[in-house]
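> could you look at this predicted model? Sequence included:
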Amino acid sequence: MKIIIINGPNLNLLGKREPEIYGNSSFENYFSELQFRFKEVQLEYFQSNIEGEIISKLQEVGFSYDGVVLNAAAYTHTSVGIGDAVKAIETPVVEVHISNTFKREDYRHISYISPVAKGVILGFGLLGYELAIRSFLKD
């Protein structure tokens, strides 16, 4: 099984940025834990602060991978293009958010990805990525 985690803008600052919301661990450290925990899965990781690069990566993997775990971060609430890319590909996508976006600003209650995603996981911190991976293993 081949799954990619795609993270959007500012998630490269995990462990440094707003630790009260996002925690103290870098994503790279957490990704190593996921690779150890899910040895039977070929896990890949991609992060970009650039909307077009996220769309290009979705198109690149969207017909050959078994799953995409997508945290588009702020682009979730603004990018029709990322939503359209998720809709256009065959690979199922699980939308993940570290924080509970419904406890935050009103504009974060809108997602252009949720309507075309396999499912949405939010508010469980980094555990959301593990839950998303497990959802693909159950299929």
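Received, thanks. Since the model is a prediction, treat every value here as computed from it, not as a measurement.

> all contacts plus neighbour counts: C-alpha atoms, from now on.
OK.

> what about Tyr65, how many neighbours?
When counting by other C-alpha atoms under 10 Å, one arrives at 16 neighbours for Tyr65.

> list the residues that contact the closest residue to it other than its chain neighbours.
Nearest residue to Tyr65 in three dimensions, chain neighbours excluded: Lys2, at 5.3 Å (C-alpha to C-alpha, 6 or more residues apart in numbering). Neighbour list for Lys2: Val41, Gln42, Leu43, Glu44, Tyr65, Asp66, Gly67 [criterion: C-alpha atoms under 8 Å, 6 or more residues apart in numbering].

> hold the first one in mind and look at this next one:
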Amino acid sequence: MPTVLVLNGPNLNLLGTREPVHYGSQTLTDVEELCREVGHDVGVDVDFLQSSHEGVLIDRIHAAGAEHRSGSLLGAVFNPGAFAHTSVALHDAIVAVEFPVVEVHVSNIYQREPFRQHSYVAPAAVGIVIGLGTAGYQWAIRALVAKEGHWQ
């Protein structure tokens, strides 16, 4: 069974308690359970990682590139959190490994502070799900499965 990688960046471990007006009350554990349920429904395994360390995320993206080339990894759903607005290195890592990444943001970044309205990750992603709460993760997984092999 192919795998979808779900990556989460800094502060997402605080979902459910951090600024619930923006991020809701669901926890990262709830998100992981949702992703695994959706994965089961659409026939993929889900590998889940959260890190507040940019290098850990980059290393996992690099490893995922080899998994994608071997056919075991379909792509990734990535909520880079604040790194979306600061990390050229994450952009470069995604471009380097050449596999589909769907960027996810729980809140609508375009309704937030101006510094949050730009993503360095977005140009490297095949798609973006923004502002649909934690449900955005499920739509990103479904998109990866539906378009498997058809990303350009």
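Great, that's in hand. Here the structure is a predicted model, which is why all the values come from computation and not from measurement.

> whichever of the contacts of Lys2 of the first structure end up buried, select them in ChimeraX.
Here is the ChimeraX command that selects only those of the contacts of Lys2 of the first structure that count as buried (16 or more other C-alpha atoms under 10 Å):
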select :41,43,65,66,67
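
> just the ones of the contacts of Lys2 of the first structure in strands?
Counting by DSSP state E, the part of the contacts of Lys2 of the first structure found in strands is Gln42, Leu43, Glu44, Gly67.

> nearest residue to Gln47 of the first structure in space, please, no chain neighbours.
Asn7 (4.6 Å).

> three-state assignment of the residue most central in space within the second structure?
Most central in the second structure under C-alpha atoms, centre = their mean is Phe78, positioned 1.3 Å from the mean C-alpha point. Three-state assignment for Phe78 of the second structure (DSSP: H, G, I helix; E, B strand; the rest coil): strand.

> which residues does the aligned residue in the first structure for it contact?
Under the alignment (TM-score structural alignment), Phe78 of the second structure pairs with Leu70 in the first structure. By C-alpha under 8 Å, 6+ apart, the contact set of Leu70 of the first structure is Ile5, Ile6, Asn7, Val93, Val94, Glu95, Val96.

> number of residues surrounding the last one?
By the other C-alpha under 10 Å criterion, the neighbourhood of Val96 of the first structure contains 31 residues.

> quick one: it is in a strand?
Yes. Assessed by three-state DSSP, Val96 of the first structure belongs to a strand.

> so it is in contact with Gly125, correct?
No. Taking contacts as C-alpha atoms under 8 Å, Val96 of the first structure lies outside contact range of Gly125: 9.4 Å.

> show residues contacting whichever strand or helix holds Val31 of the second structure.
Per DSSP states H and E, Val31 of the second structure falls inside helix 28-42. With contact meaning C-alpha under 8 Å, 6+ apart, helix 28-42 of the second structure is reached by 4, 12-16, 45-46, 48, 134, 137-138, 141-142, 145.

> just the buried subset of these, written out for PyMOL, thanks.
If you want just the buried ones from the contacts of helix 28-42 of the second structure in PyMOL, going by 16+ other C-alpha under 10 Å, the selection is:
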select buried, resi 4+12+13+15+16+45+46+48+134+137+138+141+142+145
